[in-house]
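A.B. asks: Sequence and predicted model, in that order:
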Amino acid sequence: MRPLEGIRVLDLSRVLAGPWATQLLADLGAEVIKVEKPGAGDDTRHWGPPWWGEGDERVAAYFLAANRGKRSVAIDFGTEAGAALVRRMAADADVLVENFKVGGLARFGLDAASLRAANPRLVYASITGFGQDGPYAARAGYDYIIQAMGGLMSLTGLPDGEPGGGPMRAGVAVADLFTGMYAANAIQAALIRRARTGEGATIDLALFDVQLAMLANQASNALVAGQDPGRQGAGHPNIVPYQPFAAADQSIIIAVGNDRQFRKFAAILGRPEWADDPKFATNAARVAARGELVPMIETVVATQPAAHWLDRLEAAGVPAGPINGVTQALADPQAVHRGMKREVGGVPLVGSPLRIDGARQDAPTPPPALGADGDLLGEWCDPDELARLRAAGVVG
C-alpha cells in the first residue's frame, strides 16, 4: 500500500508548480484527477518541440515531466454546467489544487470559501505568484520574473566586469519546482491534521515567498552581513575550493568541504605544504585568500586529465565529479542502477526519487491523453446528463 492510497485529489492547476505538487501526490498513491479545458488542455501540452507521439496525439515533452500517474477529464468550468460538475467533484475530494489568479475561481463558485463550506474536510491549496494578499497579489507570477525579483538571479552567473558577467536564471524553473514541493508538503501536513480534527485547510502558497525561503544560506548571509552576497560564478560564497577546475581534457567539480579534506587534496596535488600554511589551513582563511589559492590550484589541475584527478580524489574521499550533460547524467551507471530513467506505457520518463521501505514511490501510469478518463465523470453524472454535457461541448 502506498502512503496516500484512498486520497482523492482534484487538480485544477496547469503548467508547472501545481502539476509538480500533484504529480508527487500521485507518486505517493493518491488518485489525482486533472481537470483540463476541452480541446486545449494544460498549456504545456503544446510547449514543444520536442514532442512525444505523432499527429493529433502528440504531446510536448514538457507536459510529460509533470503529469505522470494522473487521470484527465476535460470540463469547461467557464460554463455554469461545467462549474456545477466540478463543484460536485470537489464535494467528494480530499484535496483541491489550483493556480489561478487571486479571486479567479470565485465567479465559478470554485473558490476555497465556497467549496470548503460544502465540504469542510477539503484541503484547498492555492498557488499564486505573490500570495493571496499584499500589494502584488493581483499580479501574475512567472518563474523567470520570480527568480529575478526574489534575488536568485543576483546570485547566479559570473560577477559584473568579467566576460559574460551578469545575472542569469537557473536552467530549470526552480521557483515553480520548489513551490510544488512545498505545496505537496503542506497538503500532507494538512491531511495529517485533518485526521486528528476532521477539518480541512486552506493553503496559500506564493512563488515569491518560496523563492525567498529557498535562498537558504545566501539569505542568511545577507541578513547577517547586511549586504548582498553577489555572484561567485561557479564558486561557493562560503567554501573554498568548491568549484569547477579545468583538467587537461575537461573540467571537473572539486568540492572540498572541510580542512581534513583540504589536507588530503593538497597532498594529491603534490602541494602538502599548503595545508600547513596559515593562509590556507582553515576554510575561513581559504575564503579570504580565494584570489590567491584558486589560480594556484588551477595551474596544477591543468597538468593532468580529468580521470587522473577523479580517481585519486575518490580514493582519498575528497568529493569530486565530472560535469555531465543531461543525457550523460541519465545514462550514468548510478542513475541506471537506481532506475531513474523509466519507460511507462511506452513513454520515456524520469522516475520519482522517493523510496519508502525500499519500495519506489512511482506512479504506475504515464501522463494521460487529454480527457482520456472522461468515463470517470459517470460517478457524478447519469448517462443522459453526461451525454448532454458532451453534446454541448461542456465535457470533452
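C.D. replies: That came through, no problem.
A.B. asks: hey, let's count contacts and neighbours off CA atoms from now on
C.D. replies: Noted.
A.B. asks: mind listing the strands for the stretch 101-250 of the chain?
C.D. replies: Here the stretch 101-250 of the chain has its strands, by DSSP state E, counting those that start in this stretch, at 123-128, 201-206, 242-246.
A.B. asks: of the ones you listed, which approaches Met89 most closely?
C.D. replies: strand 123-128 (13.3 Å; Cα to Cα).
A.B. asks: got the contact list for that closest one?
C.D. replies: 17-18, 94-102, 112, 116, 140-141, 179, 183, 187, 190-191, 200-207 (Cα atoms under 8 Å, 6 or more residues apart in numbering).
A.B. asks: Was I right to think Leu386 contacts Gly378?
C.D. replies: Yes - with contact defined as Cα atoms under 8 Å, Leu386 counts as touching Gly378 (7.1 Å).
A.B. asks: alright, now check it against this:
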Amino acid sequence: MSAPRSPSNNAERQAPLAGLKVLDLSRVLAGPWAGQLLADLGADVVKVERPGAGDDTRSWGPPFLTDVDGRPTSEAAYFQCANRNKRSLTVDMAHPDGAALIRRLAAQADVLLENFKVGGLQQYGLDWPSLQAINPRLVYCSITGFGQTGPYAPRAGYDFLIQGLGGLMSVTGRSDAEEGAGPQKVGVALTDVMTGLYATIAVQGALAERARSGLGQHIDLALLDVQVAALANQASSYLVSGRVPQRMGNAHPTIVPYQDFPTADGDMILAIGNDGQFSRLCAALGHPDWALDPRFATNPQRVANRGVLIPLMRQATVMKTTAEWVALLESQAVPCGPINRIDQVFADPQVQARGLQTSLPHPLAGTVPLVANPIRYSATPVVMHSAPPLLGQHTAEVLAHWLGVDDAACQHLRDQQVI
C-alpha cells in the first residue's frame, strides 16, 4: 500500500468535513449544537424549520438582536449561539408534499440530525427505517431525553430535568452544613451542550466506519445517558466505594485545597494539585510551617483535616486583593485565578488573544457578535463564514442546490404552503 500523498502546501487541504451534506431537523440546543459543530468543520448543514415559526429558540428572549437602526428584531440571542454556518430551509413536514420533499433531501444527505420524541417522525416517513431504505449510506442521529428504549423512552426530556434526574444537581450547590444549602443546576444547559458534543463525535465515528463498510447506521443518543456518563469521578467514586457523593459547594471531594477563598476585595480560586504546589502556597501565604505540619503535609492528610486547614487559609487570603494574590501566586507557579463575570471573561487578555469573541455579517443586525469555535487546526482552520440564518433564508437556494428545483417549481411549493 502506498503512503498517503502529502500536500505541498496547506492551500491544497480542505476543511475536515468539506463535501458532507447534513440535514438538521433538530431544535433548541443539543441537536443544533452538533449541527453547528459539523458546519464549523466544513459540512453543508441545512436546518429544516417550520414555516412561520422555526426553531423554538428564535423566540427565547429577550435579549433580541437589534437592527442597524437600533430597533429590536425577532431574532433571539439564544438562537445565535447554536446555528452559525447553517442554511435555513422552511418545510411543513405535516403536509404530504413537505414530508416527501424532506425524504428527497434525506436521499441526498450523508447525515440527518433529529430530536423528535421517540416514534414522532414515523408518521411522516422520516424515521430511521424509512430513510435507511432510500439511502443506505445515511448516518441518522436521534437525540432524545431518555433514548429509544427503556421505560422512560416516551417522555420528553429537558436539560434541567436531566441535570436533576441524572445526579448532577445532587453534587452541585452548597453542602448541607452551609447556609443556602440545596441542589443547584449548572448555570448553562450543560447536559444539552455535552450531548451535542457526544453527537458530533458519534456522527464522525459512524462516518469513519461508513468509509469501510459503505453503509450508514442509526445513532441512539440520550441526554440521560450522557449526563450519567459525565458524572466522571463522582460516579466512579460511588461505584468503587459505595458511598454516595454529597454537595460540597466549590470544594473538591478528594483534593485539598481546591476551592474558592475570600480576598480583600472578593474571591479567588486555588487549585492545588500536588504537595509541591501546596508548599509554595504556604510560603506565599506566610505560613511555611503548614507544609510541614503532619496534618497537612500530604493530600490525603489535608483531605482528612480540611475542617482545620481551610479556616486557617481563609484568615490568610483576606489580607490581599484578588489581583495581588494572583500576581504573587502565579509568580510562584501556584495554580490560582479570579472568579470572573462574563463581561470580565471577554475582557480577559488571554480570551482576547485566543480570539474567542468574533462577529459575522447579519442581514438585519449588520453584524452579530458570537463566541468562536475553540478548535484550532494547524492546517485547516475552522471558518466561521455565515451568521445564524433568518427563518427560511436559504429555502430556494437549498432546493436548487440539493435537488435542482427551479424557481417556478419553488414558487408552486410556496403557493401550496409546502415551504
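C.D. replies: Structure's in. What do you need? The structure presented is a predicted model; accordingly, all values stated were derived computationally and were not measured.
A.B. asks: re the thing from before, now distance to Gly345 of structure 1 too, for the strands of the stretch 101-250 of structure 1, in TSV please.
C.D. replies: As requested, those are exported to TSV (distance: least, Cα to Cα, whole Å):
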stretch	distance to Gly345 of structure 1
strand 123-128	30
strand 201-206	33
strand 242-246	39
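A.B. asks: For Asp56 of structure 2, which non-adjacent residue is closest in space?
C.D. replies: Val28 (6.1 Å; Cα to Cα, 6 or more residues apart in numbering).
A.B. asks: ah, wrong one, I meant Asp275 of structure 2
C.D. replies: Thr298 (6.0 Å).
A.B. asks: same thing with Asn305 of structure 2?
C.D. replies: Arg295 (6.4 Å).
A.B. asks: close enough to count as contact, that neighbour and Arg302?
C.D. replies: Yes - if you go by Cα under 8 Å, Arg295 of structure 2 and Arg302 touch, sitting 6.3 Å apart.
A.B. asks: higher neighbour count, the two?
C.D. replies: Arg302 (22 against 18; other Cα atoms under 10 Å).
A.B. asks: what's the helix or strand for whatever residue of structure 1 lines up with the more buried one?
C.D. replies: When structure 1 is aligned by TM-score structural alignment, Arg302 of structure 2 is paired with Arg286. Assigned by DSSP states H and E, Arg286 of structure 1 belongs to helix 283-288.
A.B. asks: Which is the succeeding secondary structure element to that helix?
C.D. replies: helix 290-301.
A.B. asks: Next, the buried residues of that following helix.
C.D. replies: Arg290, Leu293, Val294, Ile297, Val300, Val301 (16 or more other Cα atoms under 10 Å).
A.B. asks: and the gap between the aligned partner of the fifth one in structure 2 and Thr263 of structure 2?
C.D. replies: Taking TM-score structural alignment as the alignment basis, one finds that Val300 of structure 1 is matched in structure 2 by Ala316. Remark: distance between Ala316 of structure 2 and Thr263 of structure 2 (Cα to Cα, to the nearest Å) = 9 Å.
A.B. asks: Next: Ala53 of structure 2.
C.D. replies: 49 Å.
A.B. asks: Among the two, which residue is more densely surrounded?
C.D. replies: More neighbours surround Thr263 than the other of Ala53 of structure 2 and Thr263, with 20 against 13 (other Cα under 10 Å).
A.B. asks: these two touch, right, the more buried one and Thr321?
C.D. replies: Yes - between Thr263 of structure 2 and Thr321 there is a contact at 5.3 Å, judged by Cα under 8 Å.
A.B. asks: What range does the top helix by length along structure 1 cover in structure 2?
C.D. replies: Taking DSSP state H as the criterion, structure 1 has its longest helix at helix 174-197. Using TM-score structural alignment, helix 174-197 of structure 1 lines up with residues 190-213 of structure 2.
A.B. asks: centre of the chain versus the matching stretch, how much separation?
C.D. replies: In terms of Cα atoms, centre = their mean, to the nearest Å, the centre of stretch 190-213 of structure 2 is found 13 Å from the chain centre.
A.B. asks: And that stretch, what's buried?
C.D. replies: 190-200, 202-204, 206-207, 210.
A.B. asks: ditto for stretch 244-261 of structure 1
C.D. replies: 244-247, 251-257, 259, 261.
A.B. asks: quick one: which of the residues you listed is nearest Val73 of structure 1?
C.D. replies: Nearest to Val73 of structure 1 among those, with distances taken as Cα to Cα, is Ile253, at 46.0 Å.
A.B. asks: And stretch 325-345 of structure 2, how far out from the chain middle?
C.D. replies: 25 Å.
A.B. asks: scratch that, stretch 387-403 of structure 2
C.D. replies: 25 Å.
A.B. asks: end-to-end on it?
C.D. replies: End to end - Cα to Cα - stretch 387-403 of structure 2 spans 24 Å.
A.B. asks: so stretch 139-153 of structure 2 corresponds to what in structure 1?
C.D. replies: With TM-score structural alignment as the criterion, stretch 139-153 of structure 2 aligns to 123-137.
A.B. asks: Same question for stretch 230-248 of structure 2.
C.D. replies: With TM-score structural alignment as the criterion, stretch 230-248 of structure 2 aligns to 214-232.
A.B. asks: So what's the gap between that stretch and the chain middle?
C.D. replies: 22 Å.
A.B. asks: That stretch spans what distance, first to last residue?
C.D. replies: For stretch 214-232 of structure 1, the end-to-end distance is 18 Å (Cα to Cα).
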